[in-house]
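Fold the following, please.
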Amino acid sequence: MKKATIQLETLTCPSCILKVENATKSVPGVDKDSVKVMFNSSKVKFDFDDEKTSVEEVEKAITALGYQVMKSKVK
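A predicted model of the protein is given here:
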């Protein structure tokens, strides 16, 4: 499992958190229990299986909702 942090554009409403969280959890290979969306810092943190998915797949799921991804980090 790898850990990822995605920096998003500023989140403006609490319902954004739920949308981003659900989009992240919908990607196969993402550990659903590890998904955390931080409203104040506009970041998404999660663990994922790099044999099943990539950070780019999660980015696509988030950008499909209309949120802009600023940068990503994988550890």
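
use CA for all of it now, contacts and neighbours both
OK.

Which parts of the chain are strands?
2-8, 36-38, 43-48, 69-74 (DSSP state E).

Among those strands, which comes closest to L18?
With Cα to Cα as the criterion, L18 lies closest to strand 36-38 of the strands of the chain, at 8.3 Å.

Also this sequence, please, to line up against the first:
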Amino acid sequence: MTTVKFQLEPLTCPSCIKKIEGKVGKIDGVEEVKVLFNSSKVKAVYDADKVAPEELRTVIEKLGYPVVA
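Predicted coordinates for the structure are as follows:
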């Protein structure tokens, strides 16, 4: 398993957490996803043979949460 972290623009509502975790968590190959509201970070543990970090980033950004790092 591989871990990736994304820094998002500041999150404005706690419901953002469920939205991101729910969508990213359903991606085939994602083992675990955690959104840290106070620091606006997303940490995902995934199988690099099944999914690329760029795919995770794309899903997060399509939800309306720009990744800044």
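
on that earlier part again, possible to save the strands of the first structure as TSV with mean neighbour count and distance to L18 of the first structure?
Shown next, in TSV, are those (neighbours: other Cα atoms under 10 Å; distance: least, Cα to Cα, whole Å):
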stretch	mean neighbour count	distance to L18 of the first structure
strand 2-8	18	14
strand 36-38	18	8
strand 43-48	22	11
strand 69-74	14	16
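
can you put those in TSV and add distance to I62 of the first structure?
Formatted as TSV, the strands of the first structure follow (distance: least, Cα to Cα, whole Å):
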stretch	distance to I62 of the first structure
strand 2-8	9
strand 36-38	12
strand 43-48	10
strand 69-74	8
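
for the second structure, which residue is closest to the average position?
V42 (4.7 Å; Cα atoms, centre = their mean).

So what does that residue match up with in the first structure?
The equivalent of V42 of the second structure in the first structure is V44 (alignment by TM-score structural alignment).

how close does its match get to T53 of the first structure?
Taking Cα to Cα, to the nearest Å as the measure, V44 of the first structure falls 16 Å from T53 of the first structure.

The nearest residue to F6 of the second structure once chain neighbours are set aside: what's it in contact with?
Leaving aside its chain neighbours, F6 of the second structure sits nearest to V42 (5.1 Å; criterion: Cα to Cα, 6 or more residues apart in numbering). Contact analysis of V42 of the second structure by Cα atoms under 8 Å, 6 or more residues apart in numbering lists K5, F6, Q7, L8, V33, K34, V35, L36.
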